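Chemist: No sequence on hand, only this structure:
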């Protein structure tokens, strides 16, 4: 089982929604496959740290235990009709199998029928429709435009546009020749400037993002603002504080090292003022 699907299954099992019994055999088998028959606490912690972002893609059309997962998801959905979790895992299976998005949209409809602003469901569909997977930039942009037009401020999937920007930047960085060398220019485009300015002016405010994965979204924002050398990047770093998520910092190496290095370039201006006042204070 790919680690991204494993993370989804664990999320369902540990969220208190009563699906452990249904998905338990699938999760247990996945854990044995990843950790071996007797995983140690240290190895579990290490693997968990790698689940913080998008997991590596499975080779197209291959997922050895797909049928078991699909069956478990449908069974869980019957038992917990109002829960979007099983449908979200099922959408992840279709992604890894690289099935036509036409097969994914009915599953997507089941997710948003149960939770109109299900963050993981939106991010799954965003990845599904990406040019790297089963869609195109046109399809992905249409999906995001439609969602953002009706999404309340601060809703759990609020980071759709920053994730699109992150995808564009990653494609540019990994491009050949001049494309890779000029990747940073993507942040000069109107879409990037608009997305970063809106997010940096609202997200870092205390209490603006209230969903469970708010810190994960703030880490994405800090990463993008840092690489864009945005004048307000310090606000995102201040909001993140000391809670660093592996994704997307691990794209450049060790997440903690990457975060610490970039944060030094964007010190909190409030701290500079405090140090200045202390320096001028009479002895």
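Modeler: It's in. Note that the coordinates shown come from a computational prediction; the quantities given were computed from them, not determined experimentally.
Chemist: C-alpha from now on. contacts and neighbour counts both.
Modeler: OK.
Chemist: what's near enough to touch residue 210?
Modeler: Under the criterion of CA atoms under 8 Å, 6 or more residues apart in numbering, the contact partners of residue 210 comprise 154, 156.
Chemist: Okay, and it sits in which element?
Modeler: No secondary structure element spans residue 210, as it lies outside all helices and strands (assigned by DSSP states H and E).
Chemist: That one and residue 218: what is the separation?
Modeler: Between residue 210 and residue 218 the distance is 12 Å, computed by CA to CA, to the nearest Å.
Chemist: Same question for residue 84.
Modeler: On the measure of CA to CA, residue 84 and residue 218 end up 24 Å apart.
Chemist: more crowded one of these two?
Modeler: Between residue 84 and residue 218, counting by other CA atoms under 10 Å, residue 218 is the more crowded of the two (26 against 23).
Chemist: Show me what whichever strand or helix holds that one is packed against.
Modeler: Assigning secondary structure by DSSP H and E places residue 218 in helix 214-227. Identification of packing neighbours for helix 214-227 by 3 or more CA pairs under 8 Å, 6 or more residues apart in numbering; DSSP states H and E yields helix 160-173, helix 190-202, helix 233-240, helix 246-249.
Chemist: List the residues that contact residue 114.
Modeler: With CA under 8 Å, 6+ apart as the criterion, the residues that contact residue 114 are 82-84.
Chemist: can you redo the residues you listed as TSV with distance to residue 168 and secondary structure?
Modeler: Converted to TSV, the contacts of residue 114 look like this (distance: CA to CA, whole Å; DSSP: H, G, I helix; E, B strand; the rest coil):
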residue	distance to residue 168	secondary structure
82	35	coil
83	32	coil
84	29	coil
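Chemist: The nearest residue in space to residue 237 that is not next to it in sequence and residue 100: what is the separation?
Modeler: Distance criterion CA to CA, 6 or more residues apart in numbering; nearest residue to residue 237, sequence neighbours excluded, is residue 222 at 5.7 Å. From residue 222 across to residue 100, the span is 34 Å (CA to CA).
Chemist: Neighbour count for the two, which is higher?
Modeler: residue 222 (30 against 15).
Chemist: Wait, that one touches residue 233, no?
Modeler: Yes - assessed by CA atoms under 8 Å, residue 222 is found in contact with residue 233 at 6.3 Å.
Chemist: so what's in contact with those two at the same time?
Modeler: Between them, residue 222 and residue 233 have no joint contacts when contacts are counted by CA under 8 Å, 6+ apart.
Chemist: Pasting the second one now:
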């Protein structure tokens, strides 16, 4: 008898179930009460509780703030900041919201967003998260890399080996951003080999190679088909081996965006024709799929599901 396998689970909150519940809690209020009208408590209260509970886990804080900024109406952060003008959590959420919207709204909005980021940083001097909001704003506004590096430095001085900070700068250095291939690859390699054992930064060269493939695909307009020569070069083999030995096979605790890194690693192993190792990665990430990097291939969800089912014994019976 045929058994329907679970479809891939694609959501910005990844496997953060607490964040998922918070978003679900707020969505009915938005639909039924006009963004919280008639609630006995402020609409932003669940968000405040979530970020307060996150504490100084800077890695998870960056992930949660970023997803909340994307998933909630801007009025939530504005009301929270208006009700609690000195609250560092309220200010950093507003910084992310304004940084995401400002580039499309013109120079005045960009300047205002920049000031919001700096105010959030001043309110929480130990927090790297406002500097990530500012770095994202600079990337969206095509500020030269040399001017962005000091902002990145502010973040990593507060949280060494902060995954989101390294991936933001990698995106900046990408030829699809504002950099060039040699700079991107050199940054990724140096970071990976200096990072502590168990750090997800070990995967950075693999993420950079995905960026390289995406860049060349953008140039040619062709899907990433064929033998996947990018992944069989000796240096690519070393990059994957480093990610496996220095991160995947360690006893490091899962980080907030581990699902993203697992998808990148599974993709690379499939393209490098290493199915046995890819199967171990698929087992760990389960149903959780991210659109990047699978969107580089035709029918990404079908491709993800095919390899997941083939390599984890989940074929229909």
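Modeler: Yep, that arrived. Only a predicted model underlies this, so the values are computations on that prediction, with no experimental measurement involved.
Chemist: one step back: the helix holding residue 218 of structure 1 vs structure 2, average offset?
Modeler: In the superposition with structure 2, the average deviation recorded for helix 214-227 of structure 1 is 1.4 Å (mean CA distance after the TM-score superposition for structure 1).
Chemist: Go through that helix and flag the buried ones.
Modeler: Within helix 214-227 of structure 1, the residues that count as buried by 16 or more other CA atoms under 10 Å are 214-226.
Chemist: In structure 2, point out the residues matching it.
Modeler: The alignment of helix 214-227 of structure 1 onto structure 2 (TM-score structural alignment) spans residues 258-271.
Chemist: Stretch 104-119 of structure 1 too?
Modeler: Alignment of stretch 104-119 of structure 1 against structure 2: residues 148-163, by TM-score structural alignment.
Chemist: rewinding a little: how far off helix 233-240 does the helix holding residue 218 of structure 1 point, in degrees?
Modeler: For the pair helix 214-227 of structure 1 and helix 233-240, the angle between their directions (axes from the mean of the first three to the mean of the last three CA atoms, to 10 degrees) equals 160 degrees.
Chemist: can you put the helices and strands packed on helix 214-227 of structure 1 in TSV and add mean neighbour count?
Modeler: Listed next are those as TSV, based on neighbours: other CA atoms under 10 Å:
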stretch	mean neighbour count
helix 160-173	18
helix 190-202	16
helix 233-240	23
helix 246-249	22
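Chemist: so can I have JSON lines of these showing distance to residue 183 of structure 1?
Modeler: Compiled in JSON lines, these are given as follows (distance: least, CA to CA, whole Å):
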{"stretch": "helix 160-173", "distance to residue 183 of structure 1": "5"}
{"stretch": "helix 190-202", "distance to residue 183 of structure 1": "12"}
{"stretch": "helix 233-240", "distance to residue 183 of structure 1": "19"}
{"stretch": "helix 246-249", "distance to residue 183 of structure 1": "16"}
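Chemist: Please identify which of those is closest to residue 273 of structure 1.
Modeler: Closest to residue 273 of structure 1 of those, according to CA to CA: helix 233-240, at 13.9 Å.
Chemist: mean deviation (superposed) between the closest one and structure 2, please.
Modeler: Overlaying structure 2 shows helix 233-240 of structure 1 at a mean distance of 1.4 Å from the equivalent residues (mean CA distance after the TM-score superposition for structure 1).
Chemist: Taking helix 190-202 as reference, get the angle to that helix.
Modeler: Using the same axes, to 10 degrees, one finds that helix 233-240 of structure 1 and helix 190-202 are set 50 degrees apart in direction.
Chemist: helices and strands around helix 233-240 of structure 1, which ones?
Modeler: Where contact means 3+ CA pairs under 8 Å, 6+ apart, helix 233-240 of structure 1 is packed against helix 190-202, helix 214-227.
Chemist: what's the closest of the ones you listed to residue 246 of structure 1?
Modeler: Closest approach to residue 246 of structure 1 among those is made by helix 214-227 (8.9 Å; CA to CA).
Chemist: who touches the closest one?
Modeler: Residues outside helix 214-227 of structure 1 that contact it (CA under 8 Å, 6+ apart) are 156, 159, 162-163, 166, 184, 196, 199-200, 203-204, 232-233, 236-237, 239-240, 243-245, 247-249, 262-263, 266.
Chemist: let's go with 6 Å and repeat that
Modeler: Taking contacts as CA atoms under 6 Å, 6 or more residues apart in numbering, the residues outside helix 214-227 of structure 1 that touch it are 233, 236-237.
Chemist: cool, and stretch 213-231 of structure 2?
Modeler: Counting by CA under 6 Å, 6+ apart, the neighbours of stretch 213-231 of structure 2 from elsewhere in the structure are 271-272, 297.
Chemist: Same question for stretch 154-165 of structure 1.
Modeler: The contact list for stretch 154-165 of structure 1, computed with CA under 6 Å, 6+ apart, reads 119, 209, 211.
Chemist: Apart from its neighbours in sequence, what residue is nearest the last one?
Modeler: Excluding its sequence neighbours, the residue lying closest to residue 211 of structure 1 (CA to CA, 6+ apart) is residue 156, at 5.5 Å.
Chemist: just the strands in structure 1 please.
Modeler: Residue ranges of strands cannot be listed for structure 1, since DSSP state E assigns none.
Chemist: longest helix anywhere in it?
Modeler: Selection of the longest helix in structure 1 by residue count, based on DSSP state H, yields helix 20-35.
Chemist: In that one, which of the residues would be classed as buried?
Modeler: Buried, per 16+ other CA under 10 Å, within helix 20-35 of structure 1: 20, 22-23, 26-27, 29-31, 34.
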